[in-house]
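# I'd like to go over a predicted model; first the sequence, then the structure.
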Amino acid sequence: MTTPFGSYELTRFPADPRDRLRAWDAADEYLLRHLDAGTGERGPVDLAGAGQITVFGDRWGALATALAAHRPTQITDSALTRAATEANLARAGAAEGTVTLLTTQDAPPQRIDVLLVRVPKSLALLEDQLLRLAPHVHAGTVVVGTGMVKEIHTSTLNLFERILGPTRTSLAEKKARLIFCTPDPAVIAAASAAAPAGGGWPLTYTLDRDAGSGAGLTAVNHAGIFCADRLDVGTRFFLQSIPTNTDGARVVDLGCGNGVVGTAVAVADPDAEVVFADESYQAVASARATYEANVRHGRRDRAEFLVGDGLSMLPAGSVDLVLCNPPFHSHQATTDATALRMFAQSRRALRPGGELWIVANRHLGYHTHLRRLFGNSEVAASEPRFVVLRAVKQEKRPRPM
C-alpha cells in the first residue's frame, strides 16, 4: 500500500500467499490522502500536533500502520485484526508499543482529539461504539469516517448525526467515500441521555421450544453479533441435530457467536468441558454471558473462553467434539477461506475418533472439503436450505514395513 505517509507491505491474518484479498482497500487510501492533504470543511489536519488519535474499525491495521509515527490508539472487535496489525507494524519497523491496541470491550481513551472510523459491517456495532466514544470527544475533535460506497448508507450517516453532530459526505473516489462529522456537545449530551443503559446492549432473549436442545435457554448478545435479536435459522436447525449426550467430553463451540450451541451442550451434560472460541471480542463476551445466564454456579469452572485464531490455541489431539456454524464472509468479501481453516484446525485439535459437526448452506458443498481433510463425511441432518455434516478423525494406521 502506497500512501502519503509511506509505502507498506501489508498482509491479512493469518497470512496466506494464496489469498487474493488485500489487507487494505480504496477507503483506507482515501482517508489517508485526506489526512495528508487536509481537505474538507475543517481545513488541514496537523497530525503532528493533533493530540490523541483513535482509530476504530481498522480492518487489518492499514490505518494504524500508516499513522504509527503519530502513536494512535486502535480499537477493534477482531483478534485477527489485532494480530495482523502487530505483524504489519513489525514489518514496517515500528517499535513495540507505538500503537495502543484496545478491544471493543475496553474503556476508550479519556480524551480523543482525532477520531477515525472505518465503517464496520454491523450497524449495531457502529452505534454501540459511537455511543461509547462520544463522551470522550469534544467540540474540537476531528471526526472522519471512511468506507466503500456500498458500506455507507443513510442509516450510517444518521448514526453519526444523532450521536455526535452535523454530518456530511465527500464525493466518491474509486468507489470509496469519506464521512465528515462536526461534534456538537449538545447533540452528544442529548444522545447519551436518550440512550438506554449500555446503549441497550447486551440484548437478551429466550429461545423458543422449536430450538431443539437450546429450547428455554437465555441468549445474551453484545452489539455486532449475528442475528442479535433472534436465533438465526441455521443455528436453530443445528440445535435440533447436535449430539448433547457427550458423556463428559471436551467440546468446542467454534465460531461461537453468542454461545448458545456450547451452552446447550453444557446444560444437557453438566460434566462436559466446553470451550467457546471466536475471533470476535464481542462474541466471546456474549458467549460468556450466555453461559453464565444458564449454567449453575457450581459448574462454571467447566467452561473456557478463547478469543483468537480459531483452535490454534489448543494442543493437538485435545478435543473430543467440535461444533461449528462457519462464516462465509470476511468483512464484506465472500470467501470460504475462514471455513476451510476452521475445518483444518478442527482436524488437528481432535483426538482420533473425535468428531466435527458443522451446519452450512447446502450449496456451499463443504462435504467435499471434509472428505478431503478427514477421508469421510456424512449427512447427519438436512432440509431444503441447510445441511448438518459430520466428519470423524480416523486413527492413524501404521505404515507397512
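Arrived safely, thanks for sending. Numbering: from 1, shown residues only.
# C-alpha only now, for contacts and for neighbours.
Noted.
# measure the spatially most central residue of the chain to residue 305 for me?
Against the mean C-alpha coordinate of the chain, by Cα atoms, centre = their mean, the closest residue is residue 280 at 3.6 Å. Residue 280 sits 11 Å away from residue 305, going by Cα to Cα, to the nearest Å.
# follow-up on the earlier one: correct me, but the residue nearest to the centre of the chain touches residue 307?
Yes - assessed by Cα atoms under 8 Å, residue 280 is found in contact with residue 307 at 6.5 Å.
# residues shared between the contacts of the two?
Listed contacts common to residue 280 and residue 307 are residue 79; contacts here mean Cα atoms under 8 Å, 6 or more residues apart in numbering.
# this is the comparison structure:
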Amino acid sequence: MTTATGDLTLTRFPEHPREQLRAWDAADEYLLRHLAEDGVDLSGTVVALGDRWGALVTALAPYRPTQISDSYLGGQATLANLRRNAADPGAVTLLTTQDAPPERIDVLLVRVPKSLALLEDQLHRLAPALHAGTVVVGTGMVTEIHTSTLQLFERLVGPTRTSLAVRKARLILATPDLTTARTPNPWPLSYRLPGDIGAASGRTVVNHAGVFCAERLDIGTRFFLQHLPQRRGPELVADLGCGNGVVGTAAALGNPEAELLFLDESHQAVASAEATFRTNLPSTAKATFRAADGLAGTPADSLDLVLNNPPFHSHQATTDATAWRMFTDSRAALRPGGELWVVGNRHLGYHVKLRRLFGNCELVAGNPKFVILRAVKR
C-alpha cells in the first residue's frame, strides 16, 4: 500500500498460500491521503475503530494510535504487519470492542463495519470521549456506506457530510455535537428460543452487537439444534465458530457432564457466548471462552466432539479457506474416535472436503437448503 510516508507491505492473518487477498483497499488509502492533505493534527489520542487488517494503524504507527477491533485475526494481522514494516508493535495499543475505550479521543478514524449494529454499539461507547475539537473521519467503499450509516453518525456524533467518491471509496466527515442528548445503548439484545429445537427449547440467547443473526435464530442453526448428537458422560466439546454460543449451550444442556470450549475470532461473539451460557447453565457448569484463530493452539487428540457452522465469507470475499482450516484443525484436535459435526449450505459440498480429510463422512440430516454432516477421526 502506498502512503504519504512510503510504501507498506501488508498481509492478512493467517496468510493463505492459495488465496492472496489484499489487506487494504481504496477506502484505507483515501482516509490516509485525507489526513495528510488536510494536515490533521495527529499529536493527540488517535483511535482507529474497525481497522480490518491493521493498514491504518501501521501507517500511523509513529503517532502511537489505538486500534479498537472486534477481530482476533485482525489484531494478529496488525501485529504481524507492524513487525513486517519495521514498526514497533508496542507503538499501537490494541483494544477489543469489549474493552473500555480511551477517556479522551482527539482523532477518531472509523472503518465502517459490515454490521450497522456494531457501528451503533461502538459509537455509543466512544461518543462520551469526544470533545468539540475531535476530528471524526469515517471511510468505506460506496457499497458499505448507506443512508442508515450517515444517520447513525448524525445521531450519535453530530452533523455529518460525505466526500466525493474516489475509486469507489468515500469519506464520512462528522463534527461532534456535545449538546446531543445521550440515549442508552440498546446492546446487547436477548431473545427467547422457539420450543421445537431440543435441549435449548425456550431458553434465552444473549447477543452483543455485530453477532450473526443477533435478533433471531437463523434457519441453519435452528436445523442444527434439531439434530445435535445425544451424548452422555464426561467429554470435552468445542463449539467452533460459536457465534452467540447457542449450539454449545444446547450441547451442555443435553449433557451436563460435558465441558465446553467456545471459540470464535469475534470478541463480540465470545462475549455473547459466555453470556448465553451463563444465563442458561448453573454456576457449576464448566466452560472456557476464547477469541482465537479457530482451534489453533488446542492440544492434539484432546477433543471428543466438535460442533461447527463454518463461515464462507471473509469481509466481502467469498472463500472456503476458513472452512478448510476449521476442518483440518478439528481433525488434529480430536481424539481417535472423536467426531466433527458440521452444518452448511447444501451447495457448498463440504462432504467432499471431509471425506478427503477424515476418510469418511455421513449425512446425518438434510433439507432442500442445509445438510448436517458427521466425520469420525479413525
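Cool, the structure landed. Everything quoted here is computed from the prediction, not taken from an experiment.
# work out the TM-score between the chains.
The TM-score (TM-score structural alignment, normalised by the length of the second structure) is 0.98; 378 aligned residues with a Cα RMSD of 1.0 Å.
# please name the residues that touch the residue nearest to the centre of the first structure.
Contacts of residue 280 of the first structure (Cα under 8 Å, 6+ apart): 77-79, 307-308.
# quick check: longest strand in the first structure by residues?
strand 350-361 (DSSP state E).
# hmm, who's touching that one?
By Cα under 8 Å, 6+ apart, strand 350-361 of the first structure touches 234-235, 237-238, 242, 316-326, 343, 346-347, 366, 385-396.
# may I have the distance across stretch 377-392 of the first structure, first residue to last?
Stretch 377-392 of the first structure end-to-end distance (Cα to Cα) = 7 Å.
# residue range for the longest strand of the first structure in the second structure?
Under TM-score structural alignment, the counterpart of strand 350-361 of the first structure in the second structure spans residues 334-345.
# in that stretch, what counts as buried?
Buried residues in stretch 334-345 of the second structure, counted by 16 or more other Cα atoms under 10 Å: 334-335, 338-345.
# stretch 229-236 of the first structure too?
Those buried within stretch 229-236 of the first structure under the rule 16+ other Cα under 10 Å are 231, 234-236.
# not counting its own residues, what contacts that stretch?
By Cα under 8 Å, 6+ apart, stretch 229-236 of the first structure touches 203-205, 207, 210-212, 221, 226, 261, 325, 359-361, 386.
# list the buried ones in stretch 85-103 of the first structure?
Those buried within stretch 85-103 of the first structure under the rule 16+ other Cα under 10 Å are 85-89, 92, 94, 98-99, 101-103.
# one more: stretch 156-169 of the second structure?
So, applying 16+ other Cα under 10 Å, buried residues of stretch 156-169 of the second structure: 156-158, 160, 169.
# ok, stretch 19-39 of the second structure next?
Quick answer for stretch 19-39 of the second structure (16+ other Cα under 10 Å): 23-24, 26-32.
# mind listing residues that contact that stretch?
Here stretch 19-39 of the second structure has contacts from 1-4, 10-12, 52-56, 59, 111, 137-141, 166-171, 321, using Cα under 8 Å, 6+ apart.
# among those, which ones are in strands?
2-3, 111, 137-141, 169-171.
# out of these, which are buried?
Here, 16+ other Cα under 10 Å leaves 111, 137-141, 169-171 buried among these.
# residue 246 of the first structure against residue 273, yeah?
No - counting by Cα under 8 Å, residue 246 of the first structure stays clear of residue 273, with 9.6 Å between them.
# okay, these two: which has more neighbours?
More neighbours surround residue 273 than the other of residue 246 of the first structure and residue 273, with 24 against 18 (other Cα atoms under 10 Å).
# which residue in the second structure lines up with that one?
Match for residue 273 of the first structure (TM-score structural alignment): residue 259.
# other SSEs contacting the helix or strand harbouring its match?
In this assignment (DSSP states H and E), residue 259 of the second structure forms part of strand 258-264. Applying 3 or more Cα pairs under 8 Å, 6 or more residues apart in numbering; DSSP states H and E, we find strand 258-264 of the second structure packed against strand 235-240, helix 246-254, helix 267-280, strand 287-291.
# residue 41 of the second structure: which of these is closest?
Closest to residue 41 of the second structure of these, according to Cα to Cα: helix 267-280, at 30.9 Å.
# by contact count, what packs against that closest one?
strand 204-207, helix 246-254, strand 258-264, strand 287-291.
# tabulate these (JSON lines), appending distance to residue 177 of the second structure.
Formatted as JSON lines, those follow (distance: least, Cα to Cα, whole Å):
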{"stretch": "strand 204-207", "distance to residue 177 of the second structure": "30"}
{"stretch": "helix 246-254", "distance to residue 177 of the second structure": "40"}
{"stretch": "strand 258-264", "distance to residue 177 of the second structure": "36"}
{"stretch": "strand 287-291", "distance to residue 177 of the second structure": "35"}
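# nearest to residue 315 of the second structure, out of those?
strand 258-264 (15.3 Å).
# what sits up against the closest one?
Here strand 258-264 of the second structure has contacts from 232-243, 245, 248, 251-252, 270, 273, 285-295, using Cα under 8 Å, 6+ apart.
# buried subset of these?
235-243, 245, 248, 251-252, 270, 273, 285-287, 289-295.
# list just the one of the helices and strands packed on helix 267-280 of the second structure that sits closest to residue 133 of the second structure.
Using Cα to Cα, the nearest of these to residue 133 of the second structure is strand 204-207, at 34.0 Å.
# with the first structure overlaid, how far apart is the closest one on average?
With mean Cα distance after the TM-score superposition for the first structure, strand 204-207 of the second structure departs from the first structure by a mean of 0.7 Å once superposed.
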